[in-house]
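*Asks:* no sequence for this one, just the structure:
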C-alpha cells in the first residue's frame, strides 16, 4: 500500500508507524507479529462504534480522547471492557 488511513494511530502512534514502515519495506518478520498484537484494536476501525473505541483507547494510554458528541453514544459496558482490555494488553506488550 502507498498509504494508510486509520484512527488507531491516534492512540498508538509509534506502533502504527512501525507496522506501516515494516509492512511497506517487506519486513514481515516485524510486521506480522506486530499486526497480530494490534489486530484486536484495529478491528474496531470497521465497526459503527470505532470513534468511541479509539477515544477510549486514547484515554487509556494517556492521550486525551474524551467523550464523543451526539449522535454517537457511549460504548456498551461489554464493548468498553473489550476495548480497555485490548488496549491494556497492547500497552503491556510495549506498544505505544
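*Replies:* It's in. This structure is a prediction, so every number in the text was calculated from the model and none was measured.
*Asks:* CA atoms for contacts and neighbours, from now on please.
*Replies:* Noted.
*Asks:* Helix or strand next in line after the host helix or strand of residue 30, which one?
*Replies:* Here residue 30, judged by DSSP states H and E, is contained in helix 28-42. Per DSSP H and E, helix 28-42 leads on to helix 50-60 as the next helix or strand towards the C-terminus.
*Asks:* Identify the residues contacting the helix holding residue 30?
*Replies:* Contacting residues not belonging to helix 28-42 are listed as 8, 15, 18, 19, 20, 22, 23, 83, 86, 87, 90 [C-alpha atoms under 8 Å, 6 or more residues apart in numbering].
*Asks:* How many neighbouring residues does residue 29 have?
*Replies:* Look at residue 29: counted by other C-alpha atoms under 10 Å, it has 10 neighbours.
*Asks:* Below is structure B, check it against A:
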C-alpha cells in the first residue's frame, strides 16, 4: 500500500464526499455519483481517478455501465498502522468527547 497516495486522496474534501456517497450507496455509476453535486462531470471523473489510483475505489463493468465501489482495505490498513499504535479505547473516548463537545 502507498500511504502517500491514500493520504493525498483523502486530503481533498470533494474526494471524501465521493467516498461518503459510495459508502451510503455502493456501486454507483458516474452519472449517479454526479447527481446533486456542484462539481462538473469532468471534475468527478478526475477525483475518481485519484481515488482509483490510491485503491480506495474499484470499478466493474456491467454491460455499458461502469460501477464504482468503495474499497475499505487501504483505510483499514492505515487505521491499523496509525491508530493501532494507540490504545483503541483512548482513541474512541477522544472521538466521543469531540462529538459531545461539538453538540
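*Replies:* The structure has been received and is ready for your questions. Quick caveat: nothing in here was measured; it's all calculated off a predicted structure.
*Asks:* Any chance you could compute the TM-score here?
*Replies:* Once the chains are overlaid, their TM-score stands at 0.33 when taken by TM-score structural alignment, normalised by the length of structure 1; 53 aligned residues with a C-alpha RMSD of 3.7 Å.
*Asks:* can you put the contacts of helix 28-42 of structure 1 in TSV and add secondary structure?
*Replies:* Putting those into TSV (DSSP: H, G, I helix; E, B strand; the rest coil) gives the following:
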residue	secondary structure
8	helix
15	helix
18	helix
19	helix
20	helix
22	helix
23	helix
83	helix
86	helix
87	helix
90	helix
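*Asks:* ok, so of the residues you listed, who is nearest residue 59 of structure 1?
*Replies:* residue 87 (10.0 Å; C-alpha to C-alpha).
*Asks:* Could you give the number of residues near the closest one?
*Replies:* 27.
*Asks:* Any figure for the gap between it and residue 77 of structure 1?
*Replies:* To residue 77 of structure 1, residue 87 of structure 1 is 15 Å away according to C-alpha to C-alpha, to the nearest Å.
*Asks:* Could you do residue 57 of structure 1 as well?
*Replies:* 14 Å.
*Asks:* And these two? Which one has more around it.
*Replies:* residue 57 (27 against 9).
*Asks:* isn't that one right up against residue 87?
*Replies:* Yes - taking contacts as C-alpha atoms under 8 Å, residue 57 of structure 1 lies within contact range of residue 87: 5.9 Å.
*Asks:* Which stretches in structure 2 count as helices?
*Replies:* 3-10, 13-24, 30-34, 41-53, 73-78, 88-102 (DSSP state H).
*Asks:* got the ones you listed as TSV, with mean neighbour count and distance to residue 60 of structure 2 columns?
*Replies:* As requested, these are exported to TSV (neighbours: other C-alpha atoms under 10 Å; distance: least, C-alpha to C-alpha, whole Å):
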stretch	mean neighbour count	distance to residue 60 of structure 2
helix 3-10	16	20
helix 13-24	16	14
helix 30-34	16	12
helix 41-53	17	12
helix 73-78	14	17
helix 88-102	11	35
